[in-house]
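Enquirer: Give me a 3D structure for the following:
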Amino acid sequence: MKTSVIIPTFNRAATLPRAINSLLRQRDAAELDILVIDDGSTDETPLLLADLMREHAEIRMLRQPNTGVAGARNAGLAHLLPETEFVTFLDSDDISPPGRFAADLPRLRAAPGVALSYGRMMLVDAIDPETLLPTSTAKRADIVGIHLSCAIFRRALIERIGSFDLTLRQAEDTDYLLRVFESGAEFSQTETLCVYYLRHPENMTRNTEEAIRYFALAVLKSIRRRRADPGIVLHKPDFALKSLVEIGYF
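Expert: Next up, the predicted model:
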């Protein structure tokens, strides 16, 4: 059975190969299906992906007109393979650390009642293009944060939660995770380092006013759901319910 990794991308030809290679180096730990959603890129992304797909059978590409990150993630969910057992996500400017799948997939397989694993993330401002590790001088912050790449989901949970909210230009991932943790799904919180989150000038969250506004909206949606139905309880891993902007990482 496969582990599908959904990578939404838009004009990230400079960083996408690193993201994909960080997954390919973990093929010994997982039968990977790397599904890249090209959300209307106008740079070298389509040609780059065509070359990579000729070399690596694990990579698939879906091209579509630009719809935004939520629409791209939804397209990925709609094109999961029949044999997909687990699902996770990686942004096209981030890196999956060595050992990410080797650490958490066995835990999930050994505990059928656990719907997802959830680990740590490291914010960095420089990645070595050869080793795909933070450079020796990179600034780092190792945290438990709100990030889709920190989770590996069973497919049944993904199908239960449904689609990403297309009304959210940002924080669609926060909204999705809050819906997961309102669902009563059993999770396993691990110490696994799941993602190197690369900070750079083109991060969507660099638009701090918009990032905070949409994060607040995602949290408000969760509050409204729980007020409307007191039976809904937010049972989440040990992360602070604050955006990366609010806790000072941008």
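
Enquirer: Please make it C-alpha for all contacts and neighbour counts, starting now.
Expert: OK.

Enquirer: Quick check: Phe181 is in a helix.
Expert: Yes. Using DSSP: H, G, I helix; E, B strand; the rest coil, the assignment for Phe181 is a helix.

Enquirer: I have a second one here; can you model it like the first so I can compare?
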Amino acid sequence: MIGVVIPYFQREPGVLRRAVASVIAQRDVQLPVHLCIVDDSSPLPAHQELAGLESGGVDVNVVVQPNGGPGAARNRGLDSLPSSCEFVAFLDSDDEWAPDHLARAMLALASGANVYFSNFYQLGQTVGAFERAGRLVANRHPTIDGAPGLHQYTGDMFDQVLRGNVIGTPTIVYRRARFENLRFRNDLARAGEDYLFWMAMAHAGARFAFSTQIEAVCGRGVNVYSGVEWATDAFFVRVRNELSYRKATRRLYALNPEQQAHVRRCIRQLRRDFALALLSRLRKGPRLPSGLLAAQWREDAGSLLLLPLALLPVH
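Expert: You can find the predicted model right below:
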């Protein structure tokens, strides 16, 4: 069985319904599919969104929980999957799969891989994420028989995620038994929790496979990362979460000198982003939320102590 986890928090009707329809529309999948939707106290309830939708043989389970963010919702979904689920796939509630996504994932995982990901369209894009970023050159990785565009990933995925991530969360499918106890960090509601998840997989020796075919399209909904605008309250939370993620990589793993230098540059850039956004809010408003500076101090005192230096360009 394949377990699909969708964390759900949306305000616009039709968003979740389209995502679920793309799961139901999967073709040539030899295993049964169990879909777990975790309603993270969505303003538009999942049951209301799915009323009257034919499941097409997919076993659909809706779990409702107090709002905790996407990481907490995915964790609840992982905990709620039946024990018979051999594979886990993630899809966000504002994204949609291509009809052959799961079938291609099963082919790739049958080749000996533990984790599968694919190319995808980011929000509003018509060029694939692989091509836009230029971080993954397919012909450097051996092909997998069975379908065009399938490859074994042969690089250092830990370093890839740390310095130039290529994995889109709505394209991930993995063997559950290999990572039975792996969970997302609940405290990183707006950034970094997925990267740490992939890095933990890589550090544990996962074998990755990927597809150059576009197998997911990111839609416009309540998106806790790409939907965040400059200098908003949510922007400051995202910067704080990204700082926490970058610092966690140094604490959890023995990074080589190049990786350490990369993390230092990222932290300097995040501090600069914080400083510029802070000055923008002080000049133009609205007033800063109470507790913002205290929260930033607790996470990264350097953001405030080094405020003048943070305004210098990062090289």
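
Enquirer: Name all residues that make contact with Arg160 of structure 1.
Expert: Residues in contact with Arg160 of structure 1 (Cα atoms under 8 Å, 6 or more residues apart in numbering): none are found.

Enquirer: can you tell me which residues contact Phe86 of structure 1?
Expert: If you count contacts by Cα under 8 Å, 6+ apart, then Phe86 of structure 1 has Lys2, Thr3, Ser4, Ile152, Phe153, Arg154, Arg155 around it.

Enquirer: Which element, helix or strand, includes the nearest residue to Ala98 of structure 2 once chain neighbours are set aside?
Expert: Leaving aside its sequence neighbours, Ala98 of structure 2 sits nearest to Glu215 (Cα to Cα, 6 or more residues apart in numbering; 4.7 Å). Glu215 of structure 2 belongs to strand 208-218 when elements are defined using DSSP states H and E.

Enquirer: Show me which positions of the following helix or strand past that strand end up buried.
Expert: Later in the chain than strand 208-218 of structure 2, the nearest helix or strand by DSSP H and E is helix 233-252. Across helix 233-252 of structure 2, burial judged by 16 or more other Cα atoms under 10 Å covers 233-247, 249.

Enquirer: Ser22 of structure 1 versus Met204 of structure 1, what's the distance?
Expert: Per Cα to Cα, to the nearest Å, Met204 of structure 1 is found 22 Å from Ser22 of structure 1.

Enquirer: With neighbour numbers in mind, choose between these two.
Expert: Between Met204 of structure 1 and Ser22, Ser22 has the larger neighbour count (other Cα atoms under 10 Å), namely 19 against 12.

Enquirer: That one and Asp94 touch, don't they?
Expert: No. With contacts counted by Cα atoms under 8 Å, Ser22 of structure 1 stays clear of Asp94, the gap being 9.1 Å.

Enquirer: can you pull out the helices in structure 2?
Expert: For structure 2, the helices defined by DSSP state H cover 15-24, 46-49, 70-80, 101-110, 129-133, 157-164, 193-203, 233-252, 257-284, 292-299, 302-305, 307-310.

Enquirer: Ile223 of structure 1 -> structure 2?
Expert: Using TM-score structural alignment, the equivalent of Ile223 of structure 1 in structure 2 is Arg250.

Enquirer: Let me fix that, I meant to ask about Tyr176 of structure 1.
Expert: Per TM-score structural alignment, Tyr176 of structure 1 is aligned with Phe197.
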